[in-house]
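**Student:** Provided below are the primary sequence and the corresponding predicted coordinates.
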Amino acid sequence: MSTPELIYKITTTAVFAPAHASGHFTGMPIDAADGYMHFSTASQLSETLRLHFAGQSGLLLLAVKTVDLGDKLVWEPSRGGELFPHLYGGPLDIADILWEEQISVAADGSCHLPAGVK
């Protein structure tokens, strides 16, 4: 598997808001429960949004360079055995976020992704 340049984190604006002041993002409640931060690749994003965020607004999509995460980034099988990126070993530094964009997901799970998703 070729490692993509960017991976993506979906969060709510409310959960992400404290990160601007602290300089790091600890993730969504599911991340704390699972012991690692969930990410998706560009090709996995639409299905992740459909399955877990349908009908939600007030979301942020964070783009993170995989190279900046080093060996804390682990690729593990998840949905259908597909490898998903998971961040272990603490919070995500704000400096590692390349960009953030507000998104909303329709009730049917569809979402218009920002042009920067690649």
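**Tutor:** Yep, it's here. Keep in mind the model is a prediction, meaning the values are calculated, not measured. Numbering: from 1, shown residues only.

**Student:** rest of the way, CA atoms for contacts and neighbours
**Tutor:** Will do.

**Student:** ends of stretch 108-118, how far apart?
**Tutor:** 23 Å (C-alpha to C-alpha, to the nearest Å).

**Student:** And the helices in the protein?
**Tutor:** Shown for the chain, the helices assigned by DSSP state H span residues 13-22, 29-34, 42-53.

**Student:** Of the ones you listed, which is nearest residue 6?
**Tutor:** Residue 6 sits nearest to helix 42-53 of all those, at 7.8 Å, using C-alpha to C-alpha.

**Student:** list the helices and strands that closest one packs on?
**Tutor:** Counting contacts by 3 or more C-alpha pairs under 8 Å, 6 or more residues apart in numbering; DSSP states H and E, helix 42-53 packs against strand 6-12.

**Student:** In addition, the following structure is provided for comparison:
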Amino acid sequence: MMIYKIFRADEWAHLRANGETAGAPIDIADGYVHFSTATQAAETAAKHFAGEDGLMLLAIDTDRLSDDLKWEVSRGDQLFPHLYRPLKMADVVWAQPLPLHGGAHQFPAGLEEASA
């Protein structure tokens, strides 16, 4: 199953340069790396990255994360995937730009959904 992480350019550069990351500042503060499912990703982008350009969308296969991935209730009583270890470059299946058009982020068609 695929889950998704949105990174700013500097956060993506850090992961590529170091091979792993504790995540964005919010991840570091909360003590885990936040992810979204395909159906949650657009709302996450609108809520936390509104108007930001230069973002990257990363797809991560949950099978690569083992028991370090926990599904926990968050926004709107939905289950969100949280990773309780650094995110490693080896966890990333693919990454691509998340362009901003007309004030909204344009997600690739057909994001694979994850289910908890």
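**Tutor:** In hand now; what should we look at? Values in this document were obtained by computation on a predicted structure and should not be read as measured data.

**Student:** returning to that earlier point: quickly compare the helices of the first structure and say which is most buried.
**Tutor:** When those are scored by mean count of other C-alpha atoms under 10 Å, the highest mean neighbour count falls to helix 42-53 (a mean of 16).

**Student:** could you dump the helices of the first structure to TSV with distance to residue 88 of the first structure?
**Tutor:** TSV is the format used below for the helices of the first structure (distance: least, C-alpha to C-alpha, whole Å):
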stretch	distance to residue 88 of the first structure
helix 13-22	18
helix 29-34	10
helix 42-53	20
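
**Student:** Which one, of those helices, ends up nearest to residue 108 of the first structure?
**Tutor:** helix 42-53 (7.2 Å).

**Student:** so the closest one matches what in the second structure?
**Tutor:** Aligned using TM-score structural alignment, helix 42-53 of the first structure spans residues 38-49 in the second structure.

**Student:** Also stretch 77-84 of the first structure?
**Tutor:** Mapped onto the second structure using TM-score structural alignment, stretch 77-84 of the first structure spans residues 73-80.

**Student:** For that stretch, what is the distance to the chain centroid?
**Tutor:** Centroid separation for stretch 73-80 of the second structure versus its chain: 15 Å, with C-alpha atoms, centre = their mean, to the nearest Å.
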